[in-house]
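**Student:** Take this sequence and fold it.
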Amino acid sequence: MSAIEKRLADLGVSLPNPAKPAANYVPAVQTGNLLFISGQLPMGANGLEHTGQLGAGTEIEAGQAAARLCAINILAQVRAHTGDLDRIVRCVKLTGFVSSAPGFGDQPKVVNGASDFIVEVLGDKGRHSRSAVGVSALPFGAAVEVEAIFEIA
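**Tutor:** Here you go, the predicted model:
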């Protein structure tokens, strides 16, 4: 078991089988030592787990849980592409998209759900640059979508 897989197990997290693309794209592209992971939705064992707009009935805590689940799905995609999470040198960047009602401005608090999880799992190599963007809608009514860039050994 890789060190990162052990850390996930210690946290009680089991990575799912990665989601298949919903359109004409691939879930991961590697160029050189950079691995780009396509946007991941908060998909769980029973499908899409978090829907709605932040600031219009969906609370920040639910958005954070959605972002965390997106980060879990990101790591599942990394594992599927690399075969070994210990090949991660560092998380370079996360971009979080938050379905936001007009006037909602706490996107950074929501995307912290993904950022905090990545740092919790990867430690210092999980510290990353980031964008947190409010959008009017996301695919399938998802509350949050997160994409990532990793440096891979």
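
**Student:** When you work out contacts or count neighbours from here on, use the C-alpha atoms and nothing else.
**Tutor:** OK.

**Student:** Check what contacts the helix or strand hosting residue 9 and list those residues.
**Tutor:** With elements taken from DSSP states H and E, the one containing residue 9 is helix 3-10. Contact with helix 3-10 is made by 14, 85-86, 121-122, as judged by Cα atoms under 8 Å, 6 or more residues apart in numbering.

**Student:** Show me what secondary structure element comes after that helix.
**Tutor:** strand 28-31.

**Student:** elements contacting that following strand?
**Tutor:** Under the contact criterion of 3 or more Cα pairs under 8 Å, 6 or more residues apart in numbering; DSSP states H and E, strand 28-31 touches strand 34-40, helix 60-82.

**Student:** Report all helices and strands that the first one contacts.
**Tutor:** Packed against strand 34-40 by the contact rule (3+ Cα pairs under 8 Å, 6+ apart) you find strand 28-31, helix 60-82, strand 144-152.

**Student:** Please generate a structure for the following sequence too, so the two can be compared:
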Amino acid sequence: MTGKVDARLAQLGLTLPTPVAPVANYVPFTIVGNLLFISGQLPLNADGLVKGTLGQDISVEAGYAAARTCAVNLIAQAKAALGDLDRVTRVAKIGAFIACAAGFTDQPKVANGASDLMVEVFGEAGRHARSAVGTNALPLGAAVEVDVIIEFA
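**Tutor:** Reported below is the predicted structural model:
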């Protein structure tokens, strides 16, 4: 039997990928009490890693899609950690990091790709606090990286 969140993912046409293994000396997630901390996820999908710099060679729309892919990967890690996504009681905080050119100021529009998906998938429990930070480079040349803190039961 699938849960409510799994049904919502199917309704959205989303299939969760196999969670990606860490690329350095860290773990994909840690649990402290009833909080799940998921390490930053890159925009890696079946087509590969979305690379580039917002405001230079990546559009805001492509950045939004990349952040959405990061969120799908975060949800896959949450499922691996919790077993059942219906255990999520709140997406507490998202941190979005955007590789961008000097003068680029649309980080919030890019980060909305992850934020919007969390609300689509988890409803009111998906509403969260957030940081959207611009940086000159991200690991492996990724355009976006997103991490999350989730409360669960």
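
**Student:** about what we covered before: mind giving me JSON lines with the helices and strands packed on strand 28-31 of structure 1 and columns for distance to residue 26 of structure 1 and mean neighbour count?
**Tutor:** JSON lines is the format used below for those (distance: least, Cα to Cα, whole Å; neighbours: other Cα atoms under 10 Å):
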{"stretch": "strand 34-40", "distance to residue 26 of structure 1": "7", "mean neighbour count": "21"}
{"stretch": "helix 60-82", "distance to residue 26 of structure 1": "11", "mean neighbour count": "23"}
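
**Student:** Just put these in CSV and tack on distance to residue 18 of structure 1.
**Tutor:** CSV is the format used below for these (distance: least, Cα to Cα, whole Å):
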stretch, distance to residue 18 of structure 1
strand 34-40, 10
helix 60-82, 5
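
**Student:** what about those, which gets the closest to residue 90 of structure 1?
**Tutor:** Residue 90 of structure 1 lies closest to strand 34-40 among these, at 9.9 Å (Cα to Cα).

**Student:** hmm, back to that, can you redo the helices and strands packed on strand 34-40 of structure 1 as a markdown table with distance to residue 114 of structure 1?
**Tutor:** Output for these, formatted as a markdown table (distance: least, Cα to Cα, whole Å):
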| stretch | distance to residue 114 of structure 1 |
| --- | --- |
| strand 28-31 | 18 |
| helix 60-82 | 4 |
| strand 144-152 | 8 |
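
**Student:** for the helices and strands packed on strand 28-31 of structure 1, which one sits closest to residue 149 of structure 1?
**Tutor:** Across those, closest to residue 149 of structure 1 is strand 34-40 (Cα to Cα), at 4.6 Å.

**Student:** tilt between the closest one and helix 60-82?
**Tutor:** Going by axes from the mean of the first three to the mean of the last three Cα atoms, to 10 degrees, strand 34-40 of structure 1 is angled at 130 degrees with respect to helix 60-82.
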